[in-house]
Structures are given as structure tokens and as C-alpha cells.
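Visitor: could you look at this predicted model? Sequence included:
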Amino acid sequence: MTVALMWEARAVAGRGDELLAWVREQRLPAEPLRREVLRAPQDRVLVLTWWDAEYDAELPELPEPDGELVMRAVHRWRFESVAAD
């Protein structure tokens, strides 16, 4: 089964590039099948990781950035892949 983890944070206004750089520096203790980093308006950064694991498996996730870098707590979601084109 493939599980996708989503990690999304919103930087303090004007610090989106800093948050993006911070995310790119983060290393996980295990390598996912795939890792993708995206950005959006309002200084948002999204990280998607795909894992070959059961839905409820213990998987490494990115930590919370320093509180002075983000406007709010990180949002996290977990999804199970049901189809791919």
C-alpha cells in the first residue's frame, strides 16, 4: 500500500523563502519513495511524501519550524493511495 503524508505551513508574512529553505534542509531518518516540495501564495509551503507502508504505520514526519518563522501550527494529513494515472 502507498501512504502519502502532507505537511503544510504558512510562514510569517514575507518569510516564505526562509520557510522554503528551512524545509529543504530537513532530513528524515528514512527515505520516502518520493518527496515533493511546493509553494503557494501567502507564504505557504507544502511537502508531500509517499511511503510503501500500511496506513497506520509509524512514519517519520517533518518537525514544526521555529515559532517565529510560522504564523500557526503545521497542518498534517495522511492519505491512502487508491489510484494513479
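Guide: Received, thanks. Numbers count the residues shown, from 1 in each chain.
Visitor: okay, CA-based contacts and neighbour counts for the rest of this
Guide: Will do.
Visitor: R10 contacts M71, doesn't it?
Guide: Yes. With contacts defined as CA atoms under 8 Å, R10 counts as touching M71 at a distance of 5.9 Å.
Visitor: between these two, which is the more surrounded one?
Guide: Neighbour count, other CA atoms under 10 Å: between R10 and M71, R10 has more, with 23 against 13.
Visitor: presented hereafter is structure B, for comparison with structure A:
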Amino acid sequence: MTVALMWEARAVSGRGEDLLAWTREQRLPREPLRRETLRAPQDRVLVITWWDAPYDAELPELPEPNAELVSRAVHRWRFESVDTG
């Protein structure tokens, strides 16, 4: 089964590039099948990692950034793949 973990944060106004750089520097204790980093308006950063694991597996996730970098707590979601192609 493929599980996708989504990590999304909103930077303090004007700190989007700093948050993006911070996410790129973060290393996980294990490498996922795939990792993608995206950005959006309002200084939002999204990181999606894909894992070959059961839905409820213990998987490494990005931590919370320092409070001075983000305007709210990180949002996290977990999904399982149902269709490919």
C-alpha cells in the first residue's frame, strides 16, 4: 500500500522563502519513496511524502518550524492511494 503524508504550513507574512528553505533543509530518518515540496500564495508551503507502508504505520514526519517562522500550527493529513495512472 502507498501512504502519502501531507505537511502544510503558512509562514509569517514575508517569510515564505525562509519557510521554503527550512523545509528543504529538513531530513527524515528514512527516505520516502518520493518527496515533493510545493508553494502557494500567502506564503504557504506544502510537503508531500509517499511511503510503501500500511495506513497506520509509524512514519517519520517533518517537525514544527520555530514559532517565529509560521503564523499558525502546521496542518497534517494522511492519505492512502486508491488509484494510480
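Guide: Nice, thanks for sending it over. Every value quoted in this text rests on a predicted model; they were computed, and no experiment measured them.
Visitor: which SS state does L19 of the second structure fall under?
Guide: With DSSP: H, G, I helix; E, B strand; the rest coil as the basis, the three-state label of L19 of the second structure is helix.
Visitor: please name the nearest non-neighbouring residue to it.
Guide: Among residues not flanking L19 of the second structure along the chain, A11 sits closest, at 6.2 Å (CA to CA, 6 or more residues apart in numbering).
Visitor: can you get me a residue count around that neighbour?
Guide: Here the count is done by other CA under 10 Å, and A11 of the second structure has 25 residues near it.
Visitor: residues in contact with it?
Guide: Going by CA atoms under 8 Å, 6 or more residues apart in numbering, A11 of the second structure touches 19, 42-45, 69-72.
Visitor: report the two of those separated the most.
Guide: Largest separation among those by CA to CA: Q42 and L69, giving 13.4 Å.
Visitor: compare neighbour counts for those two and give me the winner.
Guide: Per other CA under 10 Å, whichever of Q42 of the second structure and L69 has more neighbours is L69, with 19 against 13.
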